[in-house]
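Undergrad: Below is the sequence, then the predicted model.
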Amino acid sequence: MREIKFRAWDKNLERLYNPDYVQEYFHEIVSDNKRFTLLQYTGLKDKNGKDIFEGDIVVAWSEGRSEKFEVRWRQESAPKWILYPAWQSQKFWNLHGTKREDGYYYDMVEVIGNIYEHPELLDELAGMTEEEIDEYIERECADWVWENTDGGFSRVGDEGK
């Protein structure tokens, strides 16, 4: 059975709350849908074992090239998690998952941020080769330090943004 969990983006505080916090305060968060955006867990992990949520920005590789996408739910005729905007441009990249021996499902993508805290990543990675993206992630993202307070988490140093 797939694990159901959510993160929540607080539009007022510009803060992302982790699944434990959302579970504890679920009723309050859901009842204030103008303030919070719920982001569902896809049931998949990335190539590094990190949970993939709706709104995450991922780098995907196919046939020797890489692209960066936002993870979205597609409700039309065949509902599924898709990598956006690939679906719009008829490239049809979606998240499907492969079952590991430990029972978890993963996909060969890498989560590098999300559309709420790191929207600039979608523009910064446009047109880069796989090698250039790997170098960018190693240079710009590898030393990110995350802080977990009051059930939320954010990148240390982003307080003024």
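TA: Done, it's in.
Undergrad: use CA for all of it now, contacts and neighbours both
TA: OK.
Undergrad: The most centrally placed residue in the chain: what's its closest spatial neighbour, skipping adjacent residues?
TA: The residue lying closest to the centre of the chain (C-alpha atoms, centre = their mean) is Asp56, at 1.7 Å. Distances taken as C-alpha to C-alpha, 6 or more residues apart in numbering put Asn114 closest to Asp56, at 4.0 Å, once the chain neighbours are dropped.
Undergrad: A further structure is provided below for comparison with the first:
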Amino acid sequence: MRTIKFRVFDKQYKKMLGVETLYINEEMFKPIDGNEYNVWCYDTEYCSELMQYTGLKDKNGKNIYEGDIVSFDPSVPPLGVMPQEDEVGIIKYILNSFLVVTKNNVNYDIDELGDWVVIGNIHENPGLLDATAKKRQSSLHRRDKRAN
């Protein structure tokens, strides 16, 4: 059975917090910092975003949560379609499954793949996906030039 736990990103103070208690009926949560927050709010600029733990750890033993940005490490072969080496994506919960959604909108089921490494998250490292995609595209371009 998978461990159920959450974390929350406080957009107002721009920090990630672990969640100590989740009050379902009151639509509130209490992070480890001891404050209580509403899950639902109207001012999206200052809302806190709740993210669920996938039940999986990355290659280095780090917990993988929704909103994490992960990079594929091909050292362990996957069961399904193989991502490109160093391919990156965001962890999303879609149709009762945790998926890695890449910049090219290719979805990989995180349970069927080899090793992923958490390299950041969409809140604290929003430019990481773009920077990694540009770096990868540049290296592919250099490789193509050498082949010709």
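TA: Yes, it's here. In this text, all values refer to a predicted model and were calculated from it rather than measured experimentally.
Undergrad: returning to what we had before: tell me who's in contact with the residue nearest to the centre of structure 1.
TA: For Asp56 of structure 1, the contact set (C-alpha atoms under 8 Å, 6 or more residues apart in numbering) comprises 70-71, 111-115.
Undergrad: The same query, at a cut-off of 7 Å, please.
TA: By C-alpha atoms under 7 Å, 6 or more residues apart in numbering, the residues touching Asp56 of structure 1 are 70-71, 111, 113-115.
Undergrad: Just to check, Asp86 of structure 2 is in contact with Val70?
TA: No. Between Asp86 of structure 2 and Val70 there is no contact under C-alpha atoms under 7 Å: 9.1 Å.
Undergrad: Comparing these two, which shows the higher neighbour count?
TA: For Asp86 of structure 2 and Val70, the more surrounded residue by other C-alpha atoms under 10 Å is Val70, and the numbers stand at 25 against 16.
Undergrad: related to what we said a few turns ago, now do the same for the residue nearest to Asp56 of structure 1: its match in structure 2.
TA: Under the alignment defined by TM-score structural alignment, Asn114 of structure 1 corresponds to Asn121 in structure 2.
Undergrad: And the strands in structure 1, which stretches?
TA: 6-10, 15-17, 36-45, 51-53, 56-62, 65-74, 80-84, 98-99, 105-106, 109-114, 146-149, 152-155 (DSSP state E).
Undergrad: rewinding a little: what's the counterpart of the residue nearest to the centre of structure 1 in structure 2?
TA: Alignment note (TM-score structural alignment): Asp56 of structure 1 maps to Asp68 of structure 2.
Undergrad: For Ile110 of structure 2, see how far away that match is.
TA: Using C-alpha to C-alpha, to the nearest Å, one obtains 12 Å as the distance from Asp68 of structure 2 to Ile110 of structure 2.
Undergrad: so what's the counterpart of Asp86 of structure 2 in structure 1 closest to, chain neighbours aside?
TA: Mapped onto structure 1 by TM-score structural alignment, Asp86 of structure 2 lines up with Ser66. The shortest distance from Ser66 of structure 1 to any non-neighbouring residue, by C-alpha to C-alpha, 6+ apart, is to Glu130 (4.9 Å).
Undergrad: Same question for Gly18 of structure 2.
TA: Arg7 (4.4 Å).
Undergrad: Please list all residues in contact with the one you found.
TA: 17-19, 50-52.
Undergrad: Any buried residues in stretch 13-21 of structure 2, and which?
TA: By neighbour count on 16 or more other C-alpha atoms under 10 Å, the buried set for stretch 13-21 of structure 2 is 16-19.
Undergrad: what's the closest of these to Leu56 of structure 2?
TA: Gly18 (16.5 Å; C-alpha to C-alpha).
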